[in-house]
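# What follows is a predicted protein model with its sequence.
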Amino acid sequence: MRNLSFILFIGTFLFIYALAHFYVWLRLRQLWPHNERYFWYFTIAYALLAISFVAGRFMIHSHSLLHEIIAWTGSYWLIIALYLFIAILLFDLIRLTNWLVPFLPPRGTTAYMQLRYWMFYGMFGVVLVVVLWGHWNAVHPRIKQITISTHKDFGHKRPLSIVAISDLHMGSLVGKQRLERMVDQINQLNPDIVILAGDLLDEAHGFIFKRDIGEPIRKLKATYGVDAVPGNHEYIGGIASSEKYIRTLSLQWLKDSAVRIGNHITIIGRDDRQGYRMHGKSRKTLPDLLANVDPADFNILIDHQPFHLEETAKYPIDLQISGHTHDGQFWPFNHVVQWVYTLPYGYAKIGNTHFYVSSGYGTWGPPVRIATIPEIVHIVVTRP
């Protein structure tokens, strides 16, 4: 049943993907300046670009240069195609409005032809500028600092410094150079605890393992060490190989387990709910995980996907850190995630529990962020 659901999901995605590309091609065909030979050259290039994203996903276990080229091309094309689709859809809405209430030059006139050319070239230009800006934005993460307060004793008088990162998606698109910059930024904050809240790896495991992309992670410095949990992409790429590699990165791997650090701090790491979807294995319940946890400790829960926050707030959890949503990553999906999650991004307090959902450091698919920001989260915990 789970395999059938996955096949149906992939089939539906490919159908919509192909239909959207056909719609864009058909409308570009009508907008194209009169030169048939060049249009068919364009059609061949368009077809190859459309295939590149799908081909890149099917080649995720390859570690060849060809895969890297196809992955980058397909990832950029996905966002370009999305915005071309939206732009052409808006253009068609304008045409429909003009059909009901004429306000454009009549078809066939010189003014209409000039307008058509301006629309054609202007649409490509705007999309290109937006995507280039989105890439710049995606590779320049910000440090987001928040301060929370607790009445609990966490072992020392000075504030507790926690740095949290989610959704690295290290692989062919987020490589060593970006991870090295991230590690430098984190170490400059002199954290007591570093938390990696899931989706450390993208699915391209062959590429990651052969080139040891995660090598900079071993240089992270924190008083109480680095703690990590699985996300859905660890399962999608293969949980066994993910765990084997992540355990080499000099960190504490918390998969439905807890660790006490210092004298009064406990970190609880939850398995990701993707494990049930793919393997039918339920993760431990919160009562099971908390059975041996001291309620008087400052208890930090790491759960990659931010669901059922109200339920978590019923337990002696002081801080939950999550990721997964990417805050939508690019418009218009930053609005879509607001319908799916109670807290799609940022800080909230429910009862006595503080929650923070990070927009993530890396990207999935297009290496682009539009209307969202990548971040390193610095949480400072103080006592009154």
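Noted; the coordinates are in hand.

# C-alpha only now, for contacts and for neighbours.
OK.

# Could you give me the buried positions within whichever helix or strand residue 310 is part of?
In this assignment (DSSP states H and E), residue 310 forms part of helix 309-312. Of the residues in helix 309-312, 309, 312 count as buried by neighbour count, 16 or more other Cα atoms under 10 Å.

# for the chain, what's the longest helix?
helix 65-100 (DSSP state H).

# one step back: so what's the gap between whichever helix or strand comes after the helix holding residue 310 and the chain middle?
The first helix or strand that comes after helix 309-312 along the chain, using DSSP H and E, is strand 319-322. Chain-centre distance of strand 319-322: 17 Å, with Cα atoms, centre = their mean, to the nearest Å.

# Report all helices and strands that strand 319-322 contacts.
Here strand 319-322 is seen to pack against strand 298-302, strand 353-357 when contacts are counted using 3 or more Cα pairs under 8 Å, 6 or more residues apart in numbering; DSSP states H and E.

# can you list contacts of the first one?
Just to be clear, that refers to strand 298-302. Strand 298-302 is contacted from outside by 152-154, 197, 229, 264-270, 316-322, using Cα atoms under 8 Å, 6 or more residues apart in numbering.

# Only whichever of these are buried, select them in PyMOL.
Burial among these is assessed by 16+ other Cα under 10 Å; the matching PyMOL selection reads:
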select buried, resi 152+154+197+229+264+265+266+267+268+269+270+316+317+318+319+320+321+322
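
# what's near enough to touch the nearest residue to residue 359 once chain neighbours are set aside?
Nearest non-adjacent residue to residue 359, counting by Cα to Cα, 6 or more residues apart in numbering: residue 326, 4.1 Å away. For residue 326, the contact set (Cα under 8 Å, 6+ apart) comprises 167, 345, 358, 359, 360, 363.

# Please compare the first structure with the one that follows:
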Amino acid sequence: MIAFLFVLLAALALVYVNLSTLAKGKAGRIIALSVLVLLFLSMTFRDTWAGSVAVAFFAVWLPNALLFYIPWTLYRIGYYFTQPHHLSRHFVRRVSRGLLGVTVGIALAMFAYGVPHNDDYKMMDLTVDLPSQYTEGFTAIFFSDIHVDPLFKAEKLQRFIAQADSIKPDYLLFGGDLADVSMEQLDAWGYDSLFKMLTSKAKVAAVAVNGNHESMQERAGSNPNDWMRKVGFVVLDDSTACIGKACFTGRTDYMVARGRDVLRRPLAELIPDSLQLTEIPQDSMGAVAANESVAGAPVVDSLADTAAARIAYDTTVVRRPWILLDHQPKGIEKGHVGRFPDMALSGHTHDGQFFPVTFIINYVWKVAYGKGALGGVFWLVSSGFDCWGPPVRFGSDSEFWIIKFKPHENVMPE
């Protein structure tokens, strides 16, 4: 976090230095300062349409501007120390104006291509061969990073709901980062009804975890976990649920844990076979609510209106595939002892979302996108269903995954 803040401050300083040369003297400094103030104001009012538009533009323009400003600034510094005469202020001003025009043009071109490309999300298919001890297969839809905000198009979610209805998955698995606005705003915009429609498409259960943007909502006073439960998700917050043919563990996101000033529970405490299994029948809406706790710890209902009398306890150890959901693909914690998940699912990275971040992201994460292995566990990282900030995809795709878990077939010897 400290390193990120340092890089951000250095980038903003570089922008200020270059924008301040757009005009003579005090006028240039006022222009540069005004741009930085506008950037911070847009972040403050990001839950408004105007604020979202400003954030979207700056998010695309800034990294591309730095691609030009960094070499130009290094050239100016080198020229200053190696040449007997300084660059003329008139020449510097002309170059600065030219670079601003070029970078704004690039940003607008990326919007022209990237907004329709983001709307045209992909359906990705994956077949997972289950180990020999599992004999029952199932289908899951995995999606992550919706980031509902004033620029998000409800029609995109409606299309997804229709496709989920045609697929008829056993499970809907959500990998975190639901919204960048308050839960009250989601209700006002009608997203509570839309997400209830979505979760109802899961034949067994819709399972969700929180992401780093949920930590921002918690700090602002919202309760994203309760909202997701209200619309039909089984929210796993450093907890495990064995529902139907599979067991799921959902990790508390690192930033959520930091915001709550708590430590994430060791994964060894969340292994399904070491837990008391708890299952709750379908509620009146057809959604399955389920949760588990370590023996001796309190059981918390997954839906706010679920009566304690409806909880049915199952203390029989059943071997079922174990799927881990962890918003950020940081891998399995060091020192983990015991059973490992059969598969892990993450989002968060957006596969960089747009150039040049699509190039940098592969140096930030060991598995920035797609299939890979972390800590000996098969890991799938999605680029996300939508975007943070600008609804722009340039060099990456919006998507959701259809995962078919293929059962092991016992072949009788001839």
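Received, thanks. Worth saying up front: this structure is predicted, and the values here are computed from it rather than measured.

# Could you get me the TM-score between them?
Put the two chains on top of each other and the TM-score (TM-score structural alignment, normalised by the length of structure 1) is 0.78; 358 aligned residues with a Cα RMSD of 3.9 Å.

# re the thing from before, just checking, what packs against the longest helix of structure 1?
Using 3+ Cα pairs under 8 Å, 6+ apart, the elements in contact with helix 65-100 of structure 1 are helix 2-31, helix 36-58, helix 110-138.

# Can you list the buried residues in that helix?
So helix 65-100 of structure 1, judged by 16+ other Cα under 10 Å, has buried residues 67-68, 70-81, 83-85, 87-88.

# cool, and stretch 252-261 of structure 2?
By neighbour count on 16+ other Cα under 10 Å, the buried set for stretch 252-261 of structure 2 is 252, 253, 254, 255, 256, 257.

# Next step: the residues you listed restricted to strands.
Using DSSP state E, no member of these falls in strands.

# Residue 275 of structure 2: which of those is nearest?
Residue 275 of structure 2 has its nearest neighbour among the buried residues of stretch 252-261 of structure 2 in residue 252, at 17.9 Å by Cα to Cα.

# Confirm for me that the closest one is in contact with residue 212.
No: applying Cα atoms under 8 Å, one finds residue 252 of structure 2 not in contact with residue 212, separated by 9.3 Å.

# burial measure for the aligned residue in structure 2 for residue 371 of structure 1, as a count.
Mapped onto structure 2 by TM-score structural alignment, residue 371 of structure 1 lines up with residue 395. The local packing of residue 395 of structure 2 (other Cα atoms under 10 Å) involves 16 other residues.

# Residue 395 of structure 2 against residue 358, yeah?
Yes: the criterion here is Cα under 8 Å, and residue 395 of structure 2 meets it with residue 358 at 6.4 Å.

# so how far is stretch 336-343 of structure 1 from its chain's centroid?
Counting by Cα atoms, centre = their mean, stretch 336-343 of structure 1 is centred 14 Å from the centre of its parent chain.

# what stretch of structure 2 does that stretch fall on?
Mapping stretch 336-343 of structure 1 onto structure 2 (TM-score structural alignment) gives residues 360-367.

# Now do the buried residues in that stretch.
Here stretch 360-367 of structure 2 shows 361, 367 as buried, counting by 16+ other Cα under 10 Å.

# got the contact list for that stretch?
Identification of contacts with stretch 360-367 of structure 2 by Cα under 8 Å, 6+ apart yields 329, 330, 349, 351, 352, 368, 373, 374, 381.

# and the nearest residue to residue 146 of structure 1 once chain neighbours are set aside, how many residues sit next to it?
Spatially, and ignoring its direct neighbours in sequence, residue 146 of structure 1 is nearest to residue 379 (5.1 Å; Cα to Cα, 6+ apart). Using other Cα under 10 Å, residue 379 of structure 1 is surrounded by 20 other residues.

# Then residue 292 of structure 1?
Residues lying near residue 292 of structure 1 (other Cα under 10 Å) number 9.

# so it sits in a strand?
No: counting by DSSP: H, G, I helix; E, B strand; the rest coil, residue 292 of structure 1 falls outside a strand, being coil.

# looking at the helices and strands packed on strand 319-322 of structure 1, which is closest to residue 110 of structure 1?
strand 353-357 (53.8 Å).

# Just after the closest one, pick out the following helix or strand.
Taking DSSP H and E, what comes next after strand 353-357 of structure 1 is strand 375-382.

# Mean deviation, that next one versus structure 2?
In the superposition with structure 2, the average deviation recorded for strand 375-382 of structure 1 is 1.2 Å (mean Cα distance after the TM-score superposition for structure 1).

# got the contact list for that strand?
By Cα under 8 Å, 6+ apart, strand 375-382 of structure 1 touches 141-150, 158-165, 186, 358-361.

# Next step: the residues you listed restricted to strands.
Members of the contacts of strand 375-382 of structure 1 lying in strands (criterion: DSSP E): 142-149, 160-165.

# Select only the buried ones of the residues you listed in PyMOL?
Applied in PyMOL, the following selects the buried portion of these according to 16+ other Cα under 10 Å:
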select buried, resi 160+161+162+163+164+165
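
# farthest-separated two in the ones in strands among the contacts of strand 375-382 of structure 1?
Greatest spatial distance in those: 142 and 149, 22.9 Å, computed using Cα to Cα.

# Quick one: the strands in the stretch 151-300 of structure 2, in order.
171-174, 205-208, 234-235, 239-243, 246-250, 277-279 (DSSP state E, counting those that start in this stretch).

# Could you dump these into CSV and include distance to residue 108 of structure 2?
Converted to CSV, the strands of the stretch 151-300 of structure 2 look like this (distance: least, Cα to Cα, whole Å):
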stretch, distance to residue 108 of structure 2
strand 171-174, 32
strand 205-208, 35
strand 234-235, 39
strand 239-243, 44
strand 246-250, 39
strand 277-279, 51
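
# Among these, which comes closest to residue 43 of structure 2?
Closest among these, once you apply Cα to Cα, is strand 171-174, at 26.1 Å.
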